[in-house]
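*Asks:* Provided below are the primary sequence and the corresponding predicted coordinates.
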Amino acid sequence: MGTSPNTSRNGPLIERRSIDFIPDNERHGSLWSQFTLWVSANLTVTCAVTGALTVVLGGDVFWSLVGLFIGQLIGGMVMALHGAQGPRTGLPQMITSRVQFGVYGAIIPLVLVCIMYVGFLTSSTVLTGQAVGQLLDVSTTSAILILGVLVALLALFGYRTIHALGRVYSVVGGLTFLYLFVSLLSGHEVSALLGNRHFTWPTFLFALSLSASWQISYGPYVADYSRYLPRSTSPTLTFVMVGAGSVLGSQLAMTFGVFAAAIAGDRFAGHEVTFMVGLGSVGLVATVLYLAITLGKLMSSALSIYGSVMSVATISTALTGKSAIGNGMRFVLIMSVVTLYTSLALVADHGFLKTFGHFILFLLAFFTPWSAINLVDYYCVEKDNIDVQALNDVNGRYGKWNIPGISTYILGVLIQIPFMSSEFYTGPLFDFFGGIDVSWIVGLLIPGALYYFCSRYRLPHQTQQAVQSNRV
């Protein structure tokens, strides 16, 4: 859990690395920062609203909480397995997809990941624009623009600054949500809310799927924030600290959302920020709550902006043959992403947010097969032996297109369609399973098994051992 000799105190203020390999002499940080980062990433209004959907769509408090917690554990384990790759690979998450899909083939899941980032950023900005507007006494439009500038700065400074903010907000956000809980539950019979139970499989598994998808959606960028840890860092401890932080933070926020939806009803839905700040009455306490909510927004948005830049950089370098991008290009990419999601947030409203739960469940159909393939390859096939130089060589070990990997991924997406139920589409086998959406389970298990079977036909490794500085 210690730091390497080159500690973070001696590094540049603005991160100079992008998607390139982090050498041992630049490794730094501790596992505690992984815990605080993922606690803080989940203590947000958006996470609370996601939890509230379980009650809004018909679930009771007790079984919604149980379903959410089980889903957190399942999805959190998947997410943490990706996070544990960071110290060993020294690479951001999505560039390792070139191992499974090929240098060009990895662009397929990368494009979908970028769409996910825009969706999360837009929805959370719509919510938090209320807080900044009230705090600064400006219009929501002005507030959204101010948020865009602040998030762009955080993403530009990069890894160290984001982790530092995570350490601060893990305390601020934790205290904020505890205060909100006490204020919300004051004068209400918690035992009565928990005692009013009407279990149904569809609502229970909706809660489970919602939280599992929330966790799995972190998979494409969780290793971005662990790749600077010393190579000697224990993978098991990394798994525990990343997973525990994410599960704890998200369950706390979603539990608040469940109780808020059950107690406040329409006073919460559509007015989330106003309702939450109203729990602090007026004056100084309300101002502190606005600040805390805004800080949480900056934290989660910085993660998504940073991750989106890693993804776009991975796409561009695949096409140009380069191994990394410079700070000038990083700035251009950051501003492009900020401009895109800010523009969408300015024209969106709470009608957009009503489909948010269905949106992330729909996205799950595209990320569960990727996650299964990536994890099976890393832990069962390659066993963390990644040829770093070959990641940028279309004529190298991984090639342009890995047809078995791409085919397995496409099949993994398609095989979920008959079992799927979303606002966008309902498959023919959904009713056969009693109105229960099991598509994400199918999307995890079958592609993983198929990829493991197909991996035996992968071309022989061109290099069995490589120089340590070029291979992980």
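*Replies:* Perfect, I can see it now. Numbers count the residues shown, from 1 in each chain.

*Asks:* make it CA atoms for all contacts and neighbour counts henceforth
*Replies:* Will do.

*Asks:* Now name the helix or strand holding residue 352.
*Replies:* In this assignment (DSSP states H and E), residue 352 forms part of helix 350-353.

*Asks:* Identify each buried residue in that helix, please.
*Replies:* residue 353 (16 or more other CA atoms under 10 Å).

*Asks:* What is the following helix or strand past it packed up against?
*Replies:* Counting by DSSP H and E, the next helix or strand C-terminal to helix 350-353 is helix 356-376. Other helices and strands packing on helix 356-376, by 3 or more CA pairs under 8 Å, 6 or more residues apart in numbering; DSSP states H and E, are helix 45-56, helix 61-83, helix 97-101, helix 107-136, helix 201-216, helix 403-414, helix 439-454.

*Asks:* buried sites along helix 356-376?
*Replies:* Buried, per 16+ other CA under 10 Å, within helix 356-376: 356-376.

*Asks:* one more structure, for comparison:
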Amino acid sequence: MGNRMSDTSDTSTKATSVDRSSTAKPSDGTLTLERRGIAHVPAGQRYGHPRNQFTVRFAPVIYLAGIYLGASGGPLGLGFTGSVTAIVLANILGSIVTGLCAVMGPRLGMPQVPMGRAPFGYFGNFVPALLTLLMCIGYYSVGTVLGAKSLADLFNVAYLPTVVVVAAASILIGIFGYKILHAMGKLITNVSIVVLTVVSVVLLFHGGGPGVEATATGTDYWLSWSVLFTAVFGYTASWAPYASDYSRYLPENTKPLSVFAAATAGLFASCTWMMCLGAGLITLMPDGDVIDAFGVALPEWLRYIVLLTLGLSAIPHNSVNLYSGAMNALTCDVKLPQWVTVTIAGVVGLVIAIVFGGDQFQANFLLFLHVLSYYITPWVAVLLIDYYVVQRAGRKIESFDNFYTPNGVFGRVNMAGLIALVVGVVVSIPFMANDFYTGPVGAALGGADLSYFVSGIVAAIVYLISRPRFAPRSALER
């Protein structure tokens, strides 16, 4: 393995938007303002335990989006059992993808998206970094709208001041960064596990409603099952570009299996729990709104606590998106301090939430995010192939200063990675299925969107084949 990059490396500080006074020491308090940006974390400033990967993956999912997604199997005619099987299997795959990315954090000591400079080149990596930045701001806006609406309805107050308060709190937490996000993750996880356990027990005793049994049969049933399966996988796998942002401070000698197990289990547990709650609740009101179903099964005091928990939990979810969005902006060589990028992203998302936060906001904006997310699986596939095959799970990595300069061994643009990304997306177009566009294969499958799997497999193969020919010569010598 090459020499480690020192914290005062001239190359790093010139090539990244990082405050050079950064000293994220283990002794710093939770409310210490993080200034490191995307700079490599030296061995002497590493800390933490892999078990914290469970809570930092679990907490951001505890808001209403997972419940809505899990409930979508009801209108498809899957019933409770069909919905749960699709949810569980899809979440296993999606969580594994994120867990594999989280493992890279301790070894490389940098956020997730900057790692893409190895397979895409320094400037070539701007493409996935910009797309991920847009996705982060988008999910922050969705979380802000959902959280603000929940709290406004619960307390019978106006939406506008509520959305401003939710956004301000989200920005503030995001500004302080890594440590407070881990601390909030522990708090939200502990509280939500208690609340969700009580709700689950009450629902079990209450029993299902008229929507328990599947109404779809035969081929229609399996097509509907595939629709939910692919939608859930796309949602869960979309957490992969965030993964190493929250594991990069762990000591380099942390066991990869421990990081993988904790990160995978945390994301799987929260996604599956929230979605299965949605699948169970919608059986009570098959033709209604899943949130209204809380009032059918729960006593008023418990319904109040649940909606309050989900509303407030949207705030740290938003902060995670703002923080990771800042990492992506810095990866595009934005010459601003980390806290400024968080604030700007938060204000932009707040404007979106205010201007477009009407009745159709969620459906329309989630469609936009769904279309945007088509780059994720081919990007992840290329990144994982480069790390686990080319770099041999980080054992054959070059010195870290190469990640922070256009003149490093990875080159300015690595056409092999970009070709694989583009080809993966293009080949998968016939398999796409959404409200904006449905390809011929997607239509034949009744709306099942298999494009995520096709694009990932194709991108991985194309990268392995094209790398010897199109990658920079310096990169091939790795």
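*Replies:* That came through fine. If you're wondering where the values come from, they're calculated on a predicted model, not measured in any experiment.

*Asks:* just to revisit the earlier point, ok, which of the helices and strands packed on helix 356-376 of the first structure comes nearest residue 187 of the first structure?
*Replies:* Taking CA to CA, helix 61-83 is the member of those nearest to residue 187 of the first structure, at 17.1 Å.

*Asks:* circling back: could I get the helices and strands packed on helix 356-376 of the first structure as CSV with distance to residue 294 of the first structure?
*Replies:* Below are these laid out as CSV (distance: least, CA to CA, whole Å):
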stretch, distance to residue 294 of the first structure
helix 45-56, 9
helix 61-83, 24
helix 97-101, 34
helix 107-136, 6
helix 201-216, 21
helix 403-414, 36
helix 439-454, 32
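
*Asks:* Those: which one's closest to residue 241 of the first structure?
*Replies:* Residue 241 of the first structure sits nearest to helix 61-83 of all those, at 8.2 Å, using CA to CA.

*Asks:* Against the second structure, what's the mean shift for that closest one, could you check?
*Replies:* Compared with the second structure after fitting, helix 61-83 of the first structure deviates on average by 0.9 Å (mean CA distance after the TM-score superposition for the first structure).

*Asks:* against the second structure, where does that helix fall?
*Replies:* Aligned by TM-score structural alignment, helix 61-83 of the first structure falls on residues 80-102 of the second structure.

*Asks:* Go through the matching stretch and flag the buried ones.
*Replies:* 80-88, 90-102.

*Asks:* go on, stretch 91-111 of the first structure?
*Replies:* Using 16+ other CA under 10 Å as the test for burial, stretch 91-111 of the first structure gives 91-107, 109-110.

*Asks:* how long is that stretch end to end?
*Replies:* 19 Å (CA to CA, to the nearest Å).

*Asks:* who's in contact with whatever residue of the first structure lines up with residue 252 of the second structure?
*Replies:* When the first structure is aligned by TM-score structural alignment, residue 252 of the second structure is paired with residue 231. Residue 231 of the first structure makes contacts with 24, 27, 87-88, 90, as judged by CA atoms under 8 Å, 6 or more residues apart in numbering.

*Asks:* if I look at residue 159 of the second structure, how far off is residue 146 of the second structure?
*Replies:* 11 Å.

*Asks:* whoops, residue 84 of the second structure was the one
*Replies:* 24 Å.

*Asks:* between the helices and strands packed on helix 356-376 of the first structure, which one is nearest to residue 336 of the first structure?
*Replies:* Of these, nearest to residue 336 of the first structure by CA to CA is helix 107-136, at 11.3 Å.

*Asks:* How far away from the center of its chain is that closest one?
*Replies:* With CA atoms, centre = their mean, to the nearest Å as the basis, helix 107-136 of the first structure stands 12 Å off its chain's centre.

*Asks:* cool, stretch 400-408 of the first structure as well?
*Replies:* 25 Å.

*Asks:* Find me the equivalent region of that stretch in the second structure.
*Replies:* Mapping stretch 400-408 of the first structure onto the second structure (TM-score structural alignment) gives residues 412-420.

*Asks:* what sits up against that stretch?
*Replies:* So stretch 412-420 of the second structure is contacted by 119-125, 378, 382, 406, 458-463, 466-467, 469-472 (CA under 8 Å, 6+ apart).

*Asks:* Could I get the contacting residues of residue 385 of the second structure?
*Replies:* 460, 464.

*Asks:* Pull out the buried positions in stretch 264-279 of the first structure.
*Replies:* 268-270, 272-279.

*Asks:* what do you get for stretch 302-317 of the second structure?
*Replies:* Going by 16+ other CA under 10 Å, stretch 302-317 of the second structure has these buried residues: 302-303, 306-317.

*Asks:* With stretch 135-155 of the second structure instead?
*Replies:* Those would be 135-152, for stretch 135-155 of the second structure by 16+ other CA under 10 Å.

*Asks:* what residues does that stretch touch?
*Replies:* Residues contacting stretch 135-155 of the second structure (CA under 8 Å, 6+ apart): 63-64, 158-159, 162-163, 166-167, 304, 307-308, 310-315, 317-319, 321-322, 324-325, 345-346, 348-350, 352-353, 357, 362, 365-366, 369, 372-373.

*Asks:* need the contact list for the closest residue to residue 256 of the second structure other than its chain neighbours.
*Replies:* Using CA to CA, 6 or more residues apart in numbering and skipping residues adjacent in sequence, the residue nearest residue 256 of the second structure is residue 103, 5.5 Å away. Shown in contact with residue 103 of the second structure (CA under 8 Å, 6+ apart): 244, 247, 256-257, 259-260.

*Asks:* Which of those are conserved in the first structure?
*Replies:* On the basis of both residues aligned by TM-score structural alignment, their matches' CA atoms under 8 Å, what survives of the contacts of residue 103 of the second structure in the first structure is 244, 247, 256-257, 259-260.

*Asks:* Need the max-distance pair from these.
*Replies:* Longest span within these, CA to CA: 244 and 257, 14.5 Å.

*Asks:* For these two, indicate the residue with more neighbours.
*Replies:* Per other CA atoms under 10 Å, whichever of residue 244 of the second structure and residue 257 has more neighbours is residue 244, with 29 against 13.

*Asks:* The more buried one belongs to a helix, doesn't it?
*Replies:* Yes: according to DSSP: H, G, I helix; E, B strand; the rest coil, the state of residue 244 of the second structure is that of a helix.

*Asks:* ok now do it, which residues does it touch?
*Replies:* Contacts of residue 244 of the second structure by CA under 8 Å, 6+ apart are 101-106, 110-112.

*Asks:* how about a cut-off of 10 Å?
*Replies:* Contact partners of residue 244 of the second structure, counting by CA atoms under 10 Å, 6 or more residues apart in numbering, are 98-115, 250, 324.
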